[in-house]
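[1] Quick check, what structure comes out for this input:
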Amino acid sequence: MTTPSLQDGIDKAGSPIGLLWKPGAEPWTPEVVAHEYAGWRTEQHAWHEGVALLNLSHHMYDMWIDGPDATRVLADYGANNFEKFAIGQAKQYLPVTKHGLIVTDGILAREGENAYLLSGVPEAQHWVQYHAEQGGYDVSLSTDPSTAFRPGGGDPKLFRYQIQGPLALPLIERAFGGPIPETKFFHSTPVAIEGRTFSALRHGMAGQAGYEFIGPWEHAAFVHDAFLKAGEPLGLVQVGALAYTTPSVESGWIPSPVPGIYSDPELADYRAWLPLFGIEGKRPLNGSFFSPNIEDFYVSPFELGYGKMIHFGHDFNGRDALLKAKGDESLRQKVTLVFDPEDVRRVIGSGEDPGFVLSYARNRVEGSSGLAGVTMQTASIDPVGTVLSQTLIDAAHATPGTQVTVVWGDHPGLGTDPEADLGFPRIRATVQPSPFDQHARTEYRRNA
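    As a prediction, this is how the structure comes out:
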């Protein structure tokens, strides 16, 4: 029996929106990891005020790209600067379509002269793999899916643990018996604990100091236990799946934008190559903003704040479209919406504390004259005392302090007028910068 393709699913559903629109869809949270260890509020406070341990080992896809043409295929289909990309460095990889639309970013680490590891949401890996195979590039590709989608189950090839927060460096010194080598931002250095060798990637989340430690799975339990032991006197808190999803709302990263692949006739072969039951066919859309046209959900890398990462000094797929879009004042801007706490309790909590809120819904954001933007990810941030939302909004409403309203609800989809008044409640919100966290917005971004 032939495995159905993404194109098969679109054809059967009648349109990309017919396939993807799923009102009431449950928001994604990482697989395998417990939802909470100390409670999501305590876990959020840990990386703001103390130190937190996060387990990224199970929900990320990894693809190794090796061979003489490894750099060439990545540069041909990504907008990054490969002229300045050191071995041991990592970058946010920006694959784009011919029309300059984001496919979905990933973390690309250069492990050798012709060797890379691409990690994250698998749309980026699929994009690179397809073009590497169809374009006849001299590369070898190997993939390790996330634990929930790994054929036959089994363990990951790599462990990934993050140590984050103001006390991250003291914990690391305790675990390693002293400070680890000074490392540039988003560069890695080899480290070891009792003969177990792995790597430390320097970065942070929500503006806090930290490292991500990556190594072979055979050392996973030992390294995890070593961090727990070293962190006990410092009040180390393990972070569960709920709290794990929320730092991006403060740090300004928008996860999993809709890839711009569903409507371009020139990508019909790509859609026929992609499996229906992959992320491109199963990541749902929902919210109060509805359009029957999937292109209304596409996103430019400029809107995501990736303009400084785009390198026009090389020829790549989508270069001409991005050059044309550069400086386009009609593009939306990325902002943080701070929800009014009283409205959050009234609308989401029915007058009580709403508890944990997480949504990837595309909700309408309205100004005085109607639609002004759309939410991309929304979550409770207990240290802030309310709900925040990463949002794309038109320039006229992007000034910090601007008052807007968020329409909270799920449009039923096809068959109902996109502009129908469905009686959804409104939540008042205030526009603030993105990233919301000041350190993430200044020092962290400057280092990036």
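
[2] drop to CA atoms for contacts and neighbour counts, all remaining ones
    OK.

[3] May I have the residues that are in contact with the spatially most central residue of the chain?
    Centroid-nearest residue in the chain, with C-alpha atoms, centre = their mean: P255, separated by 2.7 Å. Contacts here follow C-alpha atoms under 8 Å, 6 or more residues apart in numbering; on that basis P255 touches 248, 377.

[4] how close does it sit to W28?
    According to C-alpha to C-alpha, to the nearest Å, P255 and W28 sit 11 Å apart.

[5] try F222
    Using C-alpha to C-alpha, which is the criterion applied here, F222 is 29 Å from W28.

[6] cool, and L141?
    L141 sits 27 Å away from W28, taking C-alpha to C-alpha as the criterion.

[7] Which of the two has more residues huddled nearby?
    Regarding L141 and W28, a neighbour count based on other C-alpha atoms under 10 Å identifies L141 as having more, with 17 against 14.

[8] so how far is L388 from G18?
    Taking C-alpha to C-alpha, one finds G18 at 29 Å from L388.

[9] With I310 instead?
    From I310 across to L388, the span is 28 Å (C-alpha to C-alpha).

[10] in the top strand by length along the chain, what counts as buried?
    Longest strand in the chain, counting residues (DSSP state E): strand 370-381. Neighbour counts over strand 370-381 (16 or more other C-alpha atoms under 10 Å) mark 371-381 as buried.

[11] what do you get for stretch 225-241?
    226-228, 230-231, 234, 236-241.

[12] Give the next helix or strand downstream of the longest strand of the chain.
    Next along the chain after strand 370-381, taking DSSP states H and E as the criterion, comes strand 386-393.

[13] gap between the two ends of stretch 297-314?
    End to end - C-alpha to C-alpha - stretch 297-314 spans 28 Å.

[14] I310 and L388 - which one has more neighbours?
    L388 (28 against 18).

[15] so the closest residue in space to that one that isn't next to it in sequence, which of the three states?
    Excluding its sequence neighbours, the residue lying closest to L388 (C-alpha to C-alpha, 6 or more residues apart in numbering) is V338, at 4.9 Å. Three-state assignment for V338 (DSSP: H, G, I helix; E, B strand; the rest coil): strand.

[16] Could you also give me the structure for this next sequence, so I can compare it with the first?
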Amino acid sequence: MTTPSLQDGIDKAGSPIQLLWQPGAEPWTPEVVGREYAGWRVEQRAWHEGVALLNLSHHMYDMWIEGPDATQVLADYGANNFEKFAVGQAKQYVPVNRHGQIVTDGILARESENSYLLSGVPASQHWVQYHAEKGGYDVSFSTDPSSAFRHGGDPRIFRYQIQGPLALKLIEKVFGGPIPETKFFHSTPVTLNGRVFKALRHGMAGQAGYEFIGPWEHAAYVHDAFLKAGEPLGLVQVGALAYTTPSVESGWIPSPVPGIYTDPELAEYRSWLPLFGIEGKRPLCGSFFSNDIADFYVSPFELGYGKMIHFGHDFHGRDALLKAKEEGGLRKKVTLVFDPDDVRRVIGGGEDPGFVLSYARHRVETSSGLVGVTMQTAAIDPVGTVLSQTLIDAAHAEPGTEVTVVWGDHPGAGTDPEADLGFPRIRATVEVSPFDRHARTEYRRDA
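    So this is what the prediction gives:
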């Protein structure tokens, strides 16, 4: 039996929107990680006030890209600067379509001169592999899916984050002293009782920390070592609920809609992609609706990736990105701070709404009408209310601007996208993105 492709799914549904629109879709949370260990509020506070351990081993796709043409294919289909990309360094990989819209980012680590590891949502991996195979590049691929798609067996590598104000103190306890000083988003080899792996200088919500990555055979030992050494420091394991929320503070918008569904020149690509993958199964919902999925595409400039774009080399989509930069008119990324009383009234029914997480695209309005759309929304306990990473028209992006968020799920095709469906409104105030001060200053400066 032939495996259906993404294009098959679109053709059967009638359009990309009819394939993906799912009102009321449950938000994604990481696989094979407990939902809560100490409670989501305690876990959120841990990386602000203490030290937290996050297990990233199961929910990320990993793809190793190796061969003489590895750098060339990544540079041809990514907007990053590959002239300044050291072995041991990692970057947010930014692939775009020919119109300059993002395909979806990933974390790209250079492991040797001709070897890279691309991790995260697999849309960027699919994009690189397809173009490498079609273009005849001398490169090979090895993929380790997330645990939900591996169909048995252990991950190839472990990935643990240690985050928070006490992170460096815990790391010194585990390794018997400080590990070598490392630049932001660079890695250094470390050894723990004969077990060799690497430490990537990282951070979430702007806090100090590292990501430790190594062979799965060492996973249990390394995990236990951090738990044991962290107990006197009040180490908190972070579950799936809290894990999904720090990006709302740090300004990273996860998993934007890939700009691949409408271009006739990508029909072959859509026929190459499987239907039962991220591109065919990541649902769309919310009060913002359009029959044209291109209205959900985003520019890397809107996501805050402008500094990562290097126009000093030729790459797919370069001219369109350069035109977008010169013309301006793009939306701005901001943080919306929801009014706490409205949150309780609309989401909590007058009570504490508890944990809130939504990837829905909700309408953001002023008296002049639609001015923006939410991208990720979550309750942040240290803040005491709900925050939302949002793309908004530049004219309404000034901090302090008052807006309203339309909270509800449009039913989809067959109903006017602009119909007033009686959804409740939540008042919100525009603030900067990243919302977290440390992420906005020291963290961004280091990056």
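
[17] and the buried residues of strand 370-381 of the first structure as JSON lines, adding distance to G318 of the first structure?
    Output for those, formatted as JSON lines (distance: C-alpha to C-alpha, whole Å):
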{"residue": "L371", "distance to G318 of the first structure": "29"}
{"residue": "A372", "distance to G318 of the first structure": "27"}
{"residue": "G373", "distance to G318 of the first structure": "25"}
{"residue": "V374", "distance to G318 of the first structure": "25"}
{"residue": "T375", "distance to G318 of the first structure": "26"}
{"residue": "M376", "distance to G318 of the first structure": "24"}
{"residue": "Q377", "distance to G318 of the first structure": "26"}
{"residue": "T378", "distance to G318 of the first structure": "30"}
{"residue": "A379", "distance to G318 of the first structure": "33"}
{"residue": "S380", "distance to G318 of the first structure": "36"}
{"residue": "I381", "distance to G318 of the first structure": "36"}
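
[18] So Y261 of the second structure lies in a helix, does it not?
    No - remark: Y261 of the second structure does not belong to a helix; assigned using three-state DSSP, it is coil.

[19] That one and S142 of the second structure, how far apart?
    Between Y261 of the second structure and S142 of the second structure the distance is 26 Å, computed by C-alpha to C-alpha.

[20] These two - which one has more neighbours?
    Taking other C-alpha under 10 Å, Y261 of the second structure and S142 do not tie; Y261 has more neighbours (23 against 11).

[21] ok, the more buried one - contacts?
    Counting by C-alpha under 8 Å, 6+ apart, Y261 of the second structure touches 16, 270, 293-294.

[22] Out of those residues, which sit inside helices?
    Counting by DSSP state H, the contacts of Y261 of the second structure place 16, 270 in helices.

[23] Filter the contacts of Y261 of the second structure down to the buried ones, ChimeraX style.
    Per 16+ other C-alpha under 10 Å, the buried members of the contacts of Y261 of the second structure correspond to this ChimeraX selection:
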select :16,270,293,294
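
[24] Using JSON lines, lay out the contacts of Y261 of the second structure together with distance to L6 of the second structure.
    What follows is the contacts of Y261 of the second structure, written out as JSON lines (distance: C-alpha to C-alpha, whole Å):
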{"residue": "P16", "distance to L6 of the second structure": "9"}
{"residue": "R270", "distance to L6 of the second structure": "5"}
{"residue": "I293", "distance to L6 of the second structure": "14"}
{"residue": "A294", "distance to L6 of the second structure": "16"}
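
[25] Kindly indicate which of the contacts of Y261 of the second structure lies nearest E217 of the second structure.
    Nearest to E217 of the second structure among the contacts of Y261 of the second structure is R270, at 36.8 Å by C-alpha to C-alpha.

[26] contacting residues for that closest one?
    The neighbourhood of R270 of the second structure, defined by C-alpha under 8 Å, 6+ apart, consists of 5-7, 260-261.

[27] before we move on, what about L53 of the first structure?
    161-164, 236-239.

[28] quick one: the host helix or strand of it to chain centroid distance?
    Per DSSP H and E: L53 of the first structure is located in strand 52-55. What separates the centre of strand 52-55 of the first structure from the centre of its chain is 17 Å, taken as C-alpha atoms, centre = their mean, to the nearest Å.

[29] Tell me the residues of the second structure aligned with it.
    Mapped onto the second structure using TM-score structural alignment, strand 52-55 of the first structure covers residues 52-55.

[30] can you check stretch 341-350 of the first structure too?
    On the basis of TM-score structural alignment, stretch 341-350 of the first structure is assigned to residues 340-349 in the second structure.

[31] buried set for the matching stretch?
    340-347.

[32] what sits up against it?
    With C-alpha under 8 Å, 6+ apart, stretch 340-349 of the second structure has contacts from 350-354, 384-386, 407, 424-427.

[33] re the thing from before, the strand holding L53 of the first structure vs the second structure, average distance?
    Superposed on the second structure, strand 52-55 of the first structure shows a mean distance of 0.1 Å to its aligned residues (mean C-alpha distance after the TM-score superposition for the first structure).

[34] That strand: what's the following helix or strand?
    strand 61-66.

[35] what's the matching range in the second structure for the helix or strand that comes right after that next one?
    As assigned by DSSP H and E, the chain's next helix or strand after strand 61-66 of the first structure is helix 70-76. The aligned range for helix 70-76 of the first structure in the second structure is 70-76, by TM-score structural alignment.

[36] Which of the contacts of L53 of the first structure are still contacts in the second structure?
    Using both residues aligned by TM-score structural alignment, their matches' C-alpha atoms under 8 Å, the second structure keeps these contacts from the contacts of L53 of the first structure: 161-164, 236-239.

[37] wait, which of those is closest to A395 of the first structure?
    Q164 (33.8 Å).

[38] my guess is that closest one meets W47, correct?
    Yes - checked against C-alpha atoms under 8 Å, the pair Q164 of the first structure and W47 is within contact range at 5.6 Å.

[39] Spit out the residues that contact the two alike.
    Q208.

[40] So E303 of the first structure belongs to a strand, correct?
    No - E303 of the first structure is assigned coil when assessed by three-state DSSP, not a strand.

[41] Contacts only, for it.
    331-334, 392.

[42] Tell me which stretches of the stretch 51-200 of the second structure form strands.
    For the stretch 51-200 of the second structure, applying DSSP state E, counting those that start in this stretch gives strands covering 52-55, 61-66, 90-93, 106-112, 115-120, 140-144, 157-163, 187-192, 195-202.
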